[in-house]
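Novice: Give the three-dimensional model of this entry:
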Amino acid sequence: MKLHKESTGTIVVASIVFAIVAFLSVYYLEQWSLLIIVPILILYGLVFWFFRVPNRDILDHKENVIAPVDGKVVMIKEVFEGEFLHDKAIQISIFMSPLNVHICRYPVSGQVIYKKYHPGKYLVAWHEKSSTDNERTTVAVESKTNHKIVFRQIAGYVARRIVFYCNEGDQAKAGHEFGFIKFGSRMDVFLPVDTEILCKIGDKTKGGINVIARMNE
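Specialist: Presented below is the predicted three-dimensional model:
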């Protein structure tokens, strides 16, 4: 199983903790040590599972908007996007549980024209105000269909580590990685109001694969 590059520090810490707990359990609890070691070993395995990098065949897209993350669609509504677009937009929010793959992918192809990191609070990721109040990043892409698309990584109550690798001027390719969020979070995509929405609340998404919307040229 291939692991994401963001796993290194977490796995080192988890390995040290597991080794210490296992040693102390065997030393002090002897025959009862498995009562501690087995649950800790399961948690240790989940750390590796969280940072897995699945093999996915990413296609080329122009009009299609691709699910940027694995998760569940929790919101589809018209909002006013005030950071970059300063206009009405359709917001699609996808919530990621700690068991989902947490690679963040470009939802559209085009050119990166804006990026910004915002420190903030750690409200639960499904809270509506988390989009504007939580620690987050905002990226905007000028799509191949000449639309300005905004998307936002949002930290949640558990997720406290957001990374994004893109820079202004970079070429965005729908379905390809631009960042990562550790341990549960949310991602919002803001689309033109005339966009054809192809997903619904409750849908499960697979990042880089599922088409969630289609834009008019």
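
Novice: only C-alpha atoms for contact and neighbour calcs from this point on.
Specialist: Noted.

Novice: What about Asp133, how many residues nearby?
Specialist: By the measure other CA atoms under 10 Å, the count of residues near Asp133 is 17.

Novice: List the buried residues of whatever helix or strand Pro39 lives in.
Specialist: Pro39 is part of helix 34-50 when elements are defined by DSSP states H and E. If you call a residue buried by 16 or more other CA atoms under 10 Å, then helix 34-50 has these buried ones: 37, 40-41, 44, 47-50.

Novice: Would you do the same for the sequence below? I want to compare the two.
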Amino acid sequence: MIRFHKEGYRIIIIAFVLSIAGILLVEKFIETSWLVITIQIIIIAFLIIILQFFRNPKRLTVLGDDTIIAPVDGKVVVIEEVEEPEYFKDKRLQVSIFMSPINVHVTRYAMSGVVKYSKYHPGKYLVAWHPKASTENERTTVVLENKTLGEVLYRQIAGALAKRIVNYAKEGDKVVQGTDAGFIKFGSRVDLFLPIGTKLNVKLGDKVNGGVQVIAEK
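Specialist: Alright, predicted model coming up:
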């Protein structure tokens, strides 16, 4: 059975109502049969796109205090050592995962631990793969800490189509690896900032599955 994320319930209901209304109105006001069928197919396709975007497949996470799992589905587009200016203010290993509109957009906690920092930043809507998206786009920054891995930062970043970031992490929360951490609507990216020397299990161009795939370990 297909599961949907709670952030999509309202939009899904509205899409259903508009789709049904559109299908019925087309039949009432348009007499050309091929045109009616064409418009109805377009309406149904639109509804399917909405449904697939908000899907929330159940993922079985194998918990590990020394592992980092992919926080989202998508493609690895950046692996590099960078200066992280907001929280660490030193060099970190950045791993960025880009989500296209057809990916699952649920954000999951990459590790178990305590939320040390959680902050929302308003900003621009540059395309998610733009080099400046990590520091100039609308985004949230969250830092998790556990005894084995220390502190790991992840950043939800809005893209050109993403107009709302949902972040459930609150400072002081104890969170479990693989559980629901939020949602980003309509195309986006997540950056991970790991300690230098962290062993990576992915490379540029790899496609990853959020909540299940180990992408790094101590």
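
Novice: can I get the buried residues of helix 34-50 of structure 1 in CSV with distance to Phe18 of structure 1?
Specialist: Below are these laid out as CSV (distance: CA to CA, whole Å):
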residue, distance to Phe18 of structure 1
Ile37, 8
Ile40, 7
Leu41, 7
Tyr44, 7
Val47, 12
Phe48, 13
Trp49, 16
Phe50, 17
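
Novice: quick one: Val36 of structure 2 and Lys28 touch, right?
Specialist: No - under the criterion of CA atoms under 8 Å, Val36 of structure 2 makes no contact with Lys28, lying 9.4 Å away.

Novice: So which of these two has more stuff around it?
Specialist: Val36 (18 against 10).

Novice: ok, the aligned partner of Asp73 of structure 2 in structure 1 - how many residues close by?
Specialist: In structure 1, the residue equivalent to Asp73 of structure 2 is Asp70, according to TM-score structural alignment. If you count neighbours by other CA under 10 Å, Asp70 of structure 1 ends up with 26.

Novice: Could you check how far Asp70 of structure 1 is from Val17 of structure 1?
Specialist: For Asp70 of structure 1, the distance to Val17 of structure 1 equals 29 Å [CA to CA, to the nearest Å].

Novice: can you map out the helices along structure 1?
Specialist: 8-29, 34-50, 130-133 (DSSP state H).

Novice: now Gly202 of structure 1, nearest residue through space, not along the chain?
Specialist: Of all residues not flanking Gly202 of structure 1 in the chain, Val73 sits nearest, at 5.2 Å (CA to CA, 6 or more residues apart in numbering).

Novice: isn't the one you found right up against Gln91?
Specialist: No - Val73 of structure 1 is beyond contact range of Gln91, at 10.7 Å (criterion: CA under 8 Å).

Novice: Please name the residues that touch the residue most central in space within structure 2.
Specialist: The centroid of structure 2 falls nearest to His105 when counting by CA atoms, centre = their mean (4.0 Å). Listed by CA atoms under 8 Å, 6 or more residues apart in numbering, the contact set of His105 of structure 2 reads 53-54, 72-73, 99, 183-187.

Novice: Tell me which of these fall in strands.
Specialist: 99, 183-185 (DSSP state E).

Novice: for Lys62 of structure 1, what are its contacts?
Specialist: 108-109, 143-145.

Novice: before we move on, what about Glu142 of structure 1?
Specialist: Per CA under 8 Å, 6+ apart, neighbours of Glu142 of structure 1: 110-113, 148-149.

Novice: ok, it to Phe151 of structure 1 distance?
Specialist: Taking CA to CA, one finds Glu142 of structure 1 at 12 Å from Phe151 of structure 1.

Novice: Then Glu177 of structure 1?
Specialist: From Glu177 of structure 1 to Phe151 of structure 1 the distance is 13 Å (CA to CA).

Novice: which of the contacts of Lys62 of structure 1 has the most neighbours?
Specialist: So for these (other CA under 10 Å), the most neighbours sit at Val108, 33 neighbours.
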